[in-house]
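Visitor: A predicted structure for the sequence below; I have some questions about it.
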Amino acid sequence: MTFNIRLSPLLIGLAALVLTACQSTVPYVRTDQPAPAPVVVADHSPERRALNEQVYDEATRWVGRLFYRSDFGGVDWDALTTRRREAVVAQPDEFAFYDSLNAVIETLDDRHTNARAPHRRVRTEALERGEAQATYGMTLRWSPDGWIVHVVRPDSPAGRAGVQVGWKAETFDGRSLEASLPPSEGRSEEIVFTDETGASRAFTLTAEIMPALPQHRVERLDGDLLLVALEGFDTAPVEAVMDAIAALRSEQPARGVILDLRGNRGGSLYEMTRLMGMLVREPMIATIMTGRFVDQRIAVDPAEGAYGGPLVVLVDAASVSAAEVLAAAFQESGRAMVMGEQTVGVVVASRHLNLSDGGRLSVGMQELRTPSGVVLEGRGVTPDVEIIPTLAQRRAGEDVILAAAVAWLAANP
């Protein structure tokens, strides 16, 4: 069954209902309930094991019912989860349990299918709301090589200790990042890194409360250019960016727009299409979604006040999911010049489900393709102009990708 869904500015509310209705035809999915508070039980206790058993069975059952590949990529899911159940439920604490659970889920080779521990979920959602949290002052980004230091805040524990951009974070008090405890104010932790030479570097850092980094940025650049950067497609930052773009038609004209999706973690496909509607003058297909339960073609119509001038989209290896979908659609249609680094191809529509201990399960449910039908999962987006900053440039804060975008717009008014 195939649905053609067009998101016009006059029908946004209706379109949201249609998207919800299509997805809610999947059996057992519930997304209208708030997340339960984290369940706290003693480590190494019978209660811990009982809770592990309950959550393991919930999570593996949901994945079995909903995962978008009916053959599970060649994995015998029932046999695998039965065989590995005892080792996972025997884990002594929340974070070791979730790390072990995710090791099972990772056999499906889909980064959109994963489980997040209750206390890590609480922290992540607080950061996305812009709330101050305990931190070491460094931002890590996932890559196929592991977790890499992307930003080090100068006035932070990591900055004062000399942690450098480009190092790989190996262990946190002997644990992987996924199995470690989230930072808490005043607690110290030994973090081991591997530097660019392959040498091991260990630092004991004590977490401090620091303001959350902004989730979006709007900036006027020289040459009448507007730079808009988004860390994710969430309602509040998308609306702020849409307001800035709408202003271009009236009080603040711009000769070009740079949409910076570097490090964009994806997010709501609905919010992505809303933003796309502010950047097109002609209707277009945003993506084709295929899965076990429903197929959809999602189209976008121009919104009132949409900007139709020169547009550059910036991506890098940490632009994933909806960020890759948007970049690919604009690239194929010729709407924008895509510049930056090759993306990794983590492009599957997922559904979030609450787990009974307060954790969150994400299950990949639909494959996303470009408007011409190209599969993005595992392929990613190859920029029209590929620019790979050197480590020295990154550490010096020299943004060669943004500079190239500004130069291109100057040459292509």
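Guide: Yep, it's here.
Visitor: okay, CA-based contacts and neighbour counts for the rest of this
Guide: Noted.
Visitor: contacting residues for the residue positioned nearest the centre of the chain?
Guide: The residue lying closest to the centre of the chain (C-alpha atoms, centre = their mean) is Arg265, at 2.2 Å. For Arg265, the contacting residues are Glu231, Gly232, Phe233, Ala318, Ser319, Val320, Ser321, Ala322, Ala323, by C-alpha atoms under 8 Å, 6 or more residues apart in numbering.
Visitor: need these in TSV with secondary structure and distance to Asp301, can you?
Guide: As requested, the contacts of Arg265 are arranged in TSV below (DSSP: H, G, I helix; E, B strand; the rest coil; distance: C-alpha to C-alpha, whole Å):
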residue	secondary structure	distance to Asp301
Glu231	coil	24
Gly232	coil	22
Phe233	strand	18
Ala318	coil	28
Ser319	coil	24
Val320	coil	24
Ser321	coil	21
Ala322	helix	18
Ala323	helix	19
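Visitor: got another, please set it beside the one above:
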Amino acid sequence: MMKNWQAAALAVFLGAPAFAAPPVPTLTAPKPVAPATRPQIFDFVWRKVRDGYYDPKMNGVNWNAVRAKYLPKVNAAKDEAEFYVLLNAMLAELKESHFGAIPPSALGAAKQATPGMATGVPGETGITAQLVDNQLTVVRVTPGSAGAEGGVLPGYRITAIKEKPVAPAIEAIVKADANADPRYAVWATMQSVLGGVVGTPYPLTVLDATGAEKTLTVTPRKSVVPKVTFAALPPIPADIETRTLAGGVGYVRFSIFLMPLLQPVKDAVTDFAAKGAPAIIFDLRGNRGGLGVMANSIAGTLTAKEFNLGTMKTREMAQKFPVVPQSPRFAGKVVILVDEGSVSTSEIMAGGLQEAGRATVIGRQTAGAVLPSQIVTLPDGGRLQFVFGDFRTPKGVLLEGRGVTPDITVPLSPALLAASASGDPVLDAALNFLNTPIVKETQP
């Protein structure tokens, strides 16, 4: 039988862009929602939250008044899009992450429309763009990717995508969800937009390092990243990259905390331990979280003593997230890279190992979206993600709304990005840190 802590750790700490970003406009007509089903769906959502949310005081919100406020509006909604916008507005009244409703039409999703682009299979460009000094800036370009082939370089500031200015879009994204970290919301939405449609070229207008405007052509490719199924969600991309860096330092990047990646991550740790690697860098930038139990299991390969990553509290219980030492164990230095795309389980792993003195965290402040949640199917086939607990570090720090503060913050700028020989100043900072005299870290 599964132990209580294991059951608790299987809670979903998954921050999906579908929940954090505003609805993406499509080129197809919104589906109608039968008026007779609206009260049923609405009541399902309202009651599920009322009965399952960890705080019986509903975070100070009068949940009955919220019901009275939104019920007439959802009954008058003219289509699915408007209906689900209202459902999400109701959930946003609680002012916490990990609440969201996804309409059925968004789940069919092999073919989706992206703003300003034709309907087709979503593509991949290898471009990662984030807010830097309040401007959408290219922070990484995957070597050999469509973006690299199109001439896109780190440090370029994106001003338009397919001749559509990005500034108004960013403003709309930030206004759409006052509860979300705007950096995360913009990153998550723009990753989808920049992905485009497979085989459909689009112009990307940028300012280069000198401030000169360029219009590049990017042709998205079919993603080769494997996808896995989880809970009631559509297939989710799940990839892992491992390599040996200068000085024998191990590097492990994985995109999500889901079970198909657990053993490959642990195998990589074992391999680097066998090779005598002086350090391992875990790159959790852009990792949207997933299953809490994975953070415990991975951390167990890095310690000689038991400790906790934190405590989850629901209405019924308070449950610690214990880390149990595993063999073989990696005893070298541990660095974790984070940014605003590091959410949920990523923050639990980074914050827990940092607080235990076992890892040095480098990069940018994380999103602060760290709440255990559950995903259920709605009566119309849509999905509801709702929070049933909170999470605090062993020292009682609430990461929700705060995030993990790096030990070494790397303040990105277009100039720094353009000047980096590797194209990745955050990874450069990690390697520079590891090239300093190795200081024996605490073994919790």
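Guide: Arrived safely, thanks for sending. Here the structure is a predicted model, which means the values were calculated and not measured.
Visitor: what about the aligned partner of the residue nearest to the centre of the first structure in the second structure, distance to Asp380 of the second structure?
Guide: The alignment partner of Arg265 of the first structure in the second structure, by TM-score structural alignment, is Arg288. To Asp380 of the second structure, Arg288 of the second structure is 26 Å away according to C-alpha to C-alpha, to the nearest Å.
Visitor: same thing with Trp187 of the second structure?
Guide: Distance, Trp187 of the second structure to Asp380 of the second structure, using C-alpha to C-alpha: 30 Å.
Visitor: so for these two, which sits in the more crowded spot?
Guide: With other C-alpha atoms under 10 Å as the criterion, Trp187 of the second structure and Asp380 differ in neighbour count, and Trp187 comes out ahead with 22 against 14.
Visitor: who's in contact with the more buried one?
Guide: Ala129, Gln130, Leu131, Glu340, Gly341.
Visitor: looks to me like it is in a helix.
Guide: Yes - secondary structure of Trp187 of the second structure, determined by DSSP: H, G, I helix; E, B strand; the rest coil: located in a helix.
Visitor: quick check: it vs Ile102 of the second structure, distance?
Guide: When Trp187 of the second structure is compared with Ile102 of the second structure (using C-alpha to C-alpha), they lie 19 Å apart.
Visitor: Arg249 of the first structure and Glu304 touch, don't they?
Guide: No - judged on C-alpha atoms under 8 Å, Arg249 of the first structure makes no contact with Glu304 at a distance of 9.9 Å.
Visitor: need the counterpart of Val85 of the second structure in the first structure.
Guide: Match for Val85 of the second structure (TM-score structural alignment): Asp99.
Visitor: report how many residues lie close to its match.
Guide: 23.
Visitor: and Val300 of the first structure, by the same measure?
Guide: A count of neighbours around Val300 of the first structure, defined by other C-alpha under 10 Å, yields 23.
Visitor: which residue in the second structure aligns with it?
Guide: Val300 of the first structure maps onto Val323 in the second structure, with residues paired by TM-score structural alignment.
Visitor: who are the contact partners of its match?
Guide: Under the criterion of C-alpha under 8 Å, 6+ apart, the contact list for Val323 of the second structure reads Asn296, Ser297, Ala299, Gly300, Glu306, Phe307, Asn308, Leu309.
Visitor: what about the second one, how many neighbours?
Guide: In other words, Ser297 of the second structure. Per other C-alpha under 10 Å, the neighbour tally for Ser297 of the second structure reads 18.
Visitor: residue in the first structure matching it?
Guide: Counting by TM-score structural alignment, which is the criterion used here, Ser297 of the second structure corresponds to Arg274 in the first structure.
Visitor: distance-wise, check the equivalent of Ala405 of the first structure over in the second structure relative to Ile336 of the second structure.
Guide: Aligned by TM-score structural alignment, Ala405 of the first structure pairs with Ala430 of the second structure. With the distance defined as C-alpha to C-alpha, Ala430 of the second structure ends up 9 Å from Ile336 of the second structure.
Visitor: these two: which is more packed in?
Guide: For Ala430 of the second structure versus Ile336, neighbours defined as other C-alpha under 10 Å are more numerous around Ile336 (28 against 20).
Visitor: the residue mapped onto the more buried one from the first structure: which element?
Guide: Superposed on the first structure with TM-score structural alignment, Ile336 of the second structure falls opposite Val313. Assigned by DSSP states H and E, Val313 of the first structure falls within strand 311-315.
Visitor: and that strand, what does it pack onto?
Guide: Contacts of strand 311-315 of the first structure with other secondary structure elements, assessed using 3 or more C-alpha pairs under 8 Å, 6 or more residues apart in numbering; DSSP states H and E, are made with strand 256-260, helix 322-333, strand 337-340, helix 400-411.
Visitor: JSON lines for the ones you listed, including distance to Ala158 of the first structure?
Guide: Converted to JSON lines, those look like this (distance: least, C-alpha to C-alpha, whole Å):
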{"stretch": "strand 256-260", "distance to Ala158 of the first structure": "26"}
{"stretch": "helix 322-333", "distance to Ala158 of the first structure": "29"}
{"stretch": "strand 337-340", "distance to Ala158 of the first structure": "27"}
{"stretch": "helix 400-411", "distance to Ala158 of the first structure": "25"}
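Visitor: looking at the ones you listed, which is closest to Phe3 of the first structure?
Guide: Phe3 of the first structure lies closest to helix 322-333 among these, at 18.2 Å (C-alpha to C-alpha).
Visitor: what range does that closest one cover in the second structure?
Guide: With TM-score structural alignment as the criterion, helix 322-333 of the first structure aligns to 345-356.
Visitor: picking that back up, pretty sure the match of Val85 of the second structure is in a helix, no?
Guide: Yes - with three-state DSSP as the criterion, Asp99 of the first structure is assigned to a helix.
Visitor: relative to Pro253 of the first structure, how far out is it?
Guide: With C-alpha to C-alpha as the criterion, Asp99 of the first structure and Pro253 of the first structure are 50 Å apart.
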